[in-house]
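Student: just the structure for this:
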Amino acid sequence: MLRSLEIKDMLLIDRLSLEMGEGLNVLTGETGAGKSILLDSLGFVLGWRGRAELVRAGAERGEVTAAFDLPKGHPAEAVLEKAGIEPEDELIFRRVNTADGRKTAWVNGIRVSGEVLRRLSDTLVELHGQHDDRGLLHPAGHRALLDAFAGADLASVRAAWAARRAAAKTLAEAEEALQAARKEEEFVRHAADELSKMDPRPGEDEALDARRRLMQASARIREDIAKAGQAISYDGAEGQTSDAIRWLGDGADAAEGRLDAPIAALERALEGLAEAQQGIEDALHDLAFDPRELEETEERLFALRALARKHGVTPEELPALAEDMNRRLEALDRGEGDIADLRAALRVAETAYGEAAAALSARRHEAAAALDAAMAAELAPLKMERAVFETRIAPSEPGPDGADEVAFTVATNPGAPAGPLAKIASGGELSRFLLALKVCLTGGATGITMIFDEIDRGVGGATADAVGRRLAAIAAGAQVLVVTHSPQVAALGAHHWRVEKRVEADVTVSTVTALDPARRVEEIARMLSGETITPAARDAAQALLTA
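Tutor: Okay, the predicted model is just below:
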């Protein structure tokens, strides 16, 4: 509920503070007094698109603040959380417009974009009037309005639509992939066969290259290694070292220990020579190779590298390429079977969606009949008993909200062709149609402020009284703010403000005054009789207020 509205330096308003109440709030005043300025200012702070020039002449900036009560569980909480704003029990909008056109907005002290303002306002305020393209007159919103009236849950239809889209997308991707694969099927089969015959293994290129280099090197170094082995064998260093140990041992006793250290060193050297001999023998064994092995190794290495160049990959990437070619070949071989399975899955999803959409359509047709009957009952007291309201449902392209197109149509006279609300009804008729429709669609909705901008234009007398009573009925479940020229409507308000325009020091300003009972009689009398208020007008005003 809108609790308060403060306006500073906007259009003709220099300073204004309004405390709004529950139920039916009425704003009255002469034409041109500035009632629309209030709505323009409220629309500005809520992010609605409207006038470009809003700042009062001579002011550096204009500012509007609006405070709303926010009960727990209100739909605005989801918008706030998405915007990173902690929900509280009140919601304070503040927006500033500088003279050069810059706009800045805050919600509960946190700076926000105009888009956040508009998303929040959609949960808080509804504007209805003869030129309203945000609500009842907009055909694009009629289906959602009918669904709300029907209490329809679209979750199952939307889930079925999402499953249908996913199945269709999967099938399309599979068919596209199979078609692309078939264009290169001959290449894939040849490459898979070629790679399969080659059977490249991870790390094989590096291992083959190392083995090839070792075999090439062994031919050059093996002779020198063999010579080194001969030099330290028994015929060489080993034998001579053994002789030296024997000769020194023969004289060790006579040397009285002086030869013990040399003998020990020679014995260690002999052990080292034996170890070296073993290493040389092992190396000679490892370096021994069959010349045919070198030839085979080179052939394998060169074949792998040639195949890698052919496919534009490195030799290390050949095993992965082979796996990819095998997968593509398998996909080709099983492609038709997969496509058949996916087509069957799509048919199942389409059937499920069709059933959900059909059930929703049946619900909509039932609701349409109920809405048409409710409208007929509402139009009679509004002196439009000969008018016909019809909710038309036609097939449309399937989508997440079903396969129906919904439009509210009217025929103002028997036999006259039916057509869209905005094109068929005259100004006064349109106002009453909108009011009746809103009464039927509101269904006791709470937590929202509804604004009716001169929705009673073109009606008077008993019809105006009926309009007022319908507005009061809506206000029983929601806060209603109505801008009106009808005394019958004004008399039914729970709260009443008068909008006036006057000149102060050669400057035109608009003011809004809350009316007490006495001044309310005067205002309604003015609305009845014009500029000159007669005693009869006062009596009539009093009668309206006490009726």
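
Student: could you use CA atoms for every contact and neighbour count after this?
Tutor: OK.

Student: most distant residue from the centre of the protein?
Tutor: For the chain, the residue at maximal distance from the C-alpha centroid (C-alpha atoms, centre = their mean) is residue 254, at 105.0 Å.

Student: show me the helices in the stretch 251-400 of the chain, by range?
Tutor: 260-287, 291-311, 318-379 (DSSP state H, counting those that start in this stretch).

Student: of all those, which lies closest to residue 9?
Tutor: Evaluated over the helices of the stretch 251-400 of the chain, closeness to residue 9 peaks at helix 318-379, with 41.9 Å, by C-alpha to C-alpha.

Student: helices and strands around the closest one, which ones?
Tutor: Here helix 318-379 touches helix 142-150, helix 155-183, helix 185-198, strand 388-399, strand 402-411, helix 427-442, going by 3 or more C-alpha pairs under 8 Å, 6 or more residues apart in numbering; DSSP states H and E.

Student: now do that helix and helix 291-311, the angle between them.
Tutor: 30 degrees (axes from the mean of the first three to the mean of the last three C-alpha atoms, to 10 degrees).

Student: tell me how many other residues crowd residue 337.
Tutor: Residue 337 has 12 neighbours, counted by other C-alpha atoms under 10 Å.

Student: need the helices and strands packed on helix 318-379 in JSON lines with mean neighbour count and distance to residue 21, can you?
Tutor: Listed next are these as JSON lines, based on neighbours: other C-alpha atoms under 10 Å; distance: least, C-alpha to C-alpha, whole Å:
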{"stretch": "helix 142-150", "mean neighbour count": "18", "distance to residue 21": "27"}
{"stretch": "helix 155-183", "mean neighbour count": "17", "distance to residue 21": "37"}
{"stretch": "helix 185-198", "mean neighbour count": "15", "distance to residue 21": "76"}
{"stretch": "strand 388-399", "mean neighbour count": "16", "distance to residue 21": "33"}
{"stretch": "strand 402-411", "mean neighbour count": "21", "distance to residue 21": "33"}
{"stretch": "helix 427-442", "mean neighbour count": "22", "distance to residue 21": "19"}
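
Student: and the residue farthest from the centre of the chain, how far is that from residue 262?
Tutor: The gap separating residue 254 from residue 262 is 15 Å, by C-alpha to C-alpha, to the nearest Å.

Student: kindly report the same for residue 476.
Tutor: Taking C-alpha to C-alpha as the criterion, residue 476 is separated from residue 262 by 121 Å.

Student: looking at these two, which one has more neighbours?
Tutor: Shown here are residue 476 and residue 262; by other C-alpha under 10 Å, residue 476 has more neighbours (16 against 13).

Student: my guess is the more buried one contacts residue 439, does it?
Tutor: No - taking contacts as C-alpha atoms under 8 Å, residue 476 lies outside contact range of residue 439: 11.1 Å.

Student: ok, now which ones touch the residue nearest to residue 403 when sequence neighbours are not counted?
Tutor: Leaving aside its sequence neighbours, residue 403 sits nearest to residue 396 (C-alpha to C-alpha, 6 or more residues apart in numbering; 5.0 Å). Neighbouring residues of residue 396 by C-alpha atoms under 8 Å, 6 or more residues apart in numbering: 403, 404, 405.

Student: could you also give me the structure for this second sequence? I'd like to compare it with the first:
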Amino acid sequence: MLTQLSIRDVVLIEALDLDFGDGLGVLTGETGAGKSILLDALGLALGGRGDSGLVRHGAAQAVVTAAFDTPTAGLAALLDENGVEVEPGEPLLVRRVVKADGGSRAFINNQPASATLLREIAPQLVEIHGQHDDRGLLNPRGHRALLDSFARLDTGPVARAWEALRRAQDRLAEARAEIETAARDREWLEHAVSELERLAPEPGEEEALAERRRSMQRAEKIAADLSAIEEYLEGSDGGLARLRQAARVLERVAGDHPALAEALAAVDRSVIEGAAAEDRLAEARSALAHDPRALEEDEARLFELRAMARKHRVQPDDLAALSAELAAQLQRLEAGEGGIARLEQEVTAARADYESAADTLSAGRRAAAERLDAAVAGELAPLKLDAARFRTVVAPLGEDSWSGAGRDRVEFEISTNPGAPFAPLTKIASGGELSRFILALKVALAEQGGARTMVFDEIDRGVGGAVASAIGERLARLAQATQLLVVTHSPQVAARGAAHLLIAKASDGTVTRTGVRRLADAERREEIARMLSGATVTDEARAQADRLLETA
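Tutor: Presented below is the predicted three-dimensional model:
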């Protein structure tokens, strides 16, 4: 619900702060007083075009701030999705700034937002209905949702069936495209799979081969060094043999002097360490020994792996996965029509489910259309539209227009005269008739929710007397369920208001300003009398105003 509207420097309004409450609020004033400026300002706050022409002459910028009570859970979720934080239980503030030199900015709860987001949330905040409004009830694109809401139809099964059908169709299309592409490359695919299967690459194989190759190449390089070391240690002339000979000689003379005994002990230790070194050398030679043919085979294998990887533009470790992928493609190609036939069956089953759910929804819409037509018809006579007829058209859509909302086109149509053909609401020539049709339809749809604030802009234009009274009675009835603001020239409508705002224009000779003030009871009587009699308010007009206020 709209609770406050603050306007600064918009056209003729210098500064204006308005508070709004529940029920029916009426806005009146003489022609040209600036009632449209209020609606323009509200429209600006709700994402309307930020025209610099709205900025009051001499001001740097125009600012409009609209305050609404706590947003619904759905609206709060939408704002959260767009990065706007909303504290639970807190009001919603929408502010729009338009600069005189062009450009505009938007804020929601003092957080920067786009005008696009304002326009997206606007339908959940305020519905504006006027003779030239091309949104809301006059826009056929919203008629299907209005009918579904009126009938409380659950469109969930159709939406889910539609998504299932789309997924099945996508899978079939992908499979057909893959088979078509694979069929063009079948010869290459068969050759590639054959090559890779013959090569049989394994993950990590390249690194293992490269490491083994490095070890064998290193062994070849140190083989000569190992042979030289063995010659120094082994054989009759080797170092170990000479140490053993020295030990035998020392054994004979070691008893002759302590130093000789120590020398014998040192030589014995050297023999032991030398023997250990000899064993380690033998172990290393055994470990480093390799078959030259194995080195050649490893090098050839490594070359094949790397060449194959370059050919397919992948890393050698990815060859095994590539082999499996290409083999799977070839298998799917060979499976061919069998796989396609299965997917076609899935599409057929999903289509049948969708059509069944859509048929159920269509039947519900046709039944609801009859109830809505009857409800609107019941509102036409009091609004002096006795000869008019209203109907809700529920027609099938072409398959290319099917969606998660079903396969129906829904549009509200009217015929204003006996024998005249039905036509869309927007084709009605008379503005007064259109306004009354909108009101009748809105009354019929009133219990179905929507925005918590509705604005009717001069919906009573061109009517008076009993028709204006009927309009006022229906507006008051609507206002019992939602906040309703009405710009009116009709005293019968004005008398129904729970709150009455007077819009007036004043000039000091140099500057003209538009102001708005809430009328007390006595002031309401005088304003309604003015609406009845014109410039000169008569006692008779005041008496008639009293009667209107008493019966409202």
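
Student: that older thread, could I get the helices and strands packed on helix 318-379 of the first structure as a markdown table with distance to residue 544 of the first structure?
Tutor: Listed next are those as a markdown table, based on distance: least, C-alpha to C-alpha, whole Å:
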| stretch | distance to residue 544 of the first structure |
| --- | --- |
| helix 142-150 | 34 |
| helix 155-183 | 48 |
| helix 185-198 | 88 |
| strand 388-399 | 31 |
| strand 402-411 | 32 |
| helix 427-442 | 21 |
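
Student: so which of these gets nearest residue 88 of the first structure?
Tutor: Comparing those by C-alpha to C-alpha, helix 427-442 comes nearest, at 26.0 Å.

Student: and residue 167 of the first structure, what's its match in the second structure?
Tutor: The alignment partner of residue 167 of the first structure in the second structure, by TM-score structural alignment, is residue 168.

Student: find the nearest non-adjacent residue to that match, please.
Tutor: Once flanking residues are discounted, residue 168 of the second structure sits nearest to residue 347: 5.2 Å by C-alpha to C-alpha, 6+ apart.

Student: kindly report the same for residue 464 of the second structure.
Tutor: Using C-alpha to C-alpha, 6+ apart and skipping the chain neighbours, the partner closest in space to residue 464 of the second structure is residue 490 (7.0 Å).

Student: contact partners for that neighbour?
Tutor: Contact analysis of residue 490 of the second structure by C-alpha under 8 Å, 6+ apart lists 460, 461, 464, 468, 531.

Student: repeat that for 10 Å
Tutor: 28, 458-465, 468-469, 471-472, 528, 531-532 (C-alpha atoms under 10 Å, 6 or more residues apart in numbering).

Student: only whichever of these are buried, select them in PyMOL.
Tutor: Restricted to buried positions by 16 or more other C-alpha atoms under 10 Å, the PyMOL selection for these reads:
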select buried, resi 28+458+459+460+461+463+464+468+469+471+472+528+531+532
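
Student: where does residue 96 of the second structure fall, helix, sheet strand or coil?
Tutor: Assigned by DSSP: H, G, I helix; E, B strand; the rest coil, the conformation of residue 96 of the second structure is strand.

Student: can you get me a residue count around it?
Tutor: 28.

Student: that one contacts residue 111, doesn't it?
Tutor: No - using C-alpha atoms under 10 Å, residue 96 of the second structure is not in contact with residue 111; the gap is 11.4 Å.

Student: residue 466 of the first structure contacts residue 384, correct?
Tutor: No - checked against C-alpha under 10 Å, the pair residue 466 of the first structure and residue 384 is beyond contact range at 11.3 Å.

Student: neighbour count for those two, which is higher?
Tutor: Shown here are residue 466 of the first structure and residue 384; by other C-alpha under 10 Å, residue 466 has more neighbours (23 against 18).

Student: show the contacting residues for that one.
Tutor: Residue 466 of the first structure makes contact with 378-383, 432, 456, 459-460, 472, 488-489, according to C-alpha under 10 Å, 6+ apart.

Student: show me what the residue nearest to residue 464 of the second structure lines up with in the first structure.
Tutor: Correspondence of residue 490 of the second structure to the first structure, assessed by TM-score structural alignment: residue 486.

Student: distance check, that match against residue 462 of the first structure.
Tutor: 11 Å.

Student: what of residue 440 of the first structure?
Tutor: Taken as C-alpha to C-alpha, the span from residue 440 of the first structure to residue 462 of the first structure is 20 Å.

Student: count the neighbours of the residue nearest to residue 162 of the second structure when sequence neighbours are not counted for me.
Tutor: Leaving aside its sequence neighbours, residue 162 of the second structure sits nearest to residue 404 (C-alpha to C-alpha, 6+ apart; 5.2 Å). By other C-alpha under 10 Å, the residues close to residue 404 of the second structure number 17.

Student: residues in contact with the equivalent of residue 404 of the second structure over in the first structure?
Tutor: Using TM-score structural alignment, the equivalent of residue 404 of the second structure in the first structure is residue 400. Taking C-alpha under 10 Å, 6+ apart, we find residue 400 of the first structure in contact with 154-162, 164-165, 353, 357.

Student: 8 Å instead?
Tutor: 157, 158, 159, 161, 162.

Student: same question, residue 385 of the second structure
Tutor: Here residue 385 of the second structure is in contact with 416, 433 (C-alpha under 8 Å, 6+ apart).

Student: the same query, at a cut-off of 10 Å, please.
Tutor: By C-alpha under 10 Å, 6+ apart, residue 385 of the second structure lies in contact with 377, 379, 416, 417, 433, 436, 437, 440, 467.

Student: and residue 531 of the second structure, by the same measure?
Tutor: Applying C-alpha under 10 Å, 6+ apart, the residues near residue 531 of the second structure are 28, 29, 30, 489, 490, 491, 492, 494, 525, 537, 541, 545.

Student: nearest to residue 315 of the second structure among the residues you listed?
Tutor: Within the contacts of residue 531 of the second structure, proximity to residue 315 of the second structure (C-alpha to C-alpha) peaks at residue 28, which comes in at 79.3 Å.

Student: so that closest one sits right up against residue 528, yeah?
Tutor: Yes - between residue 28 of the second structure and residue 528 there is a contact under C-alpha under 10 Å: 9.0 Å.

Student: overlap in contacts, the two.
Tutor: In contact with both residue 28 of the second structure and residue 528: 489, 490, 491, 494, using C-alpha under 10 Å, 6+ apart.
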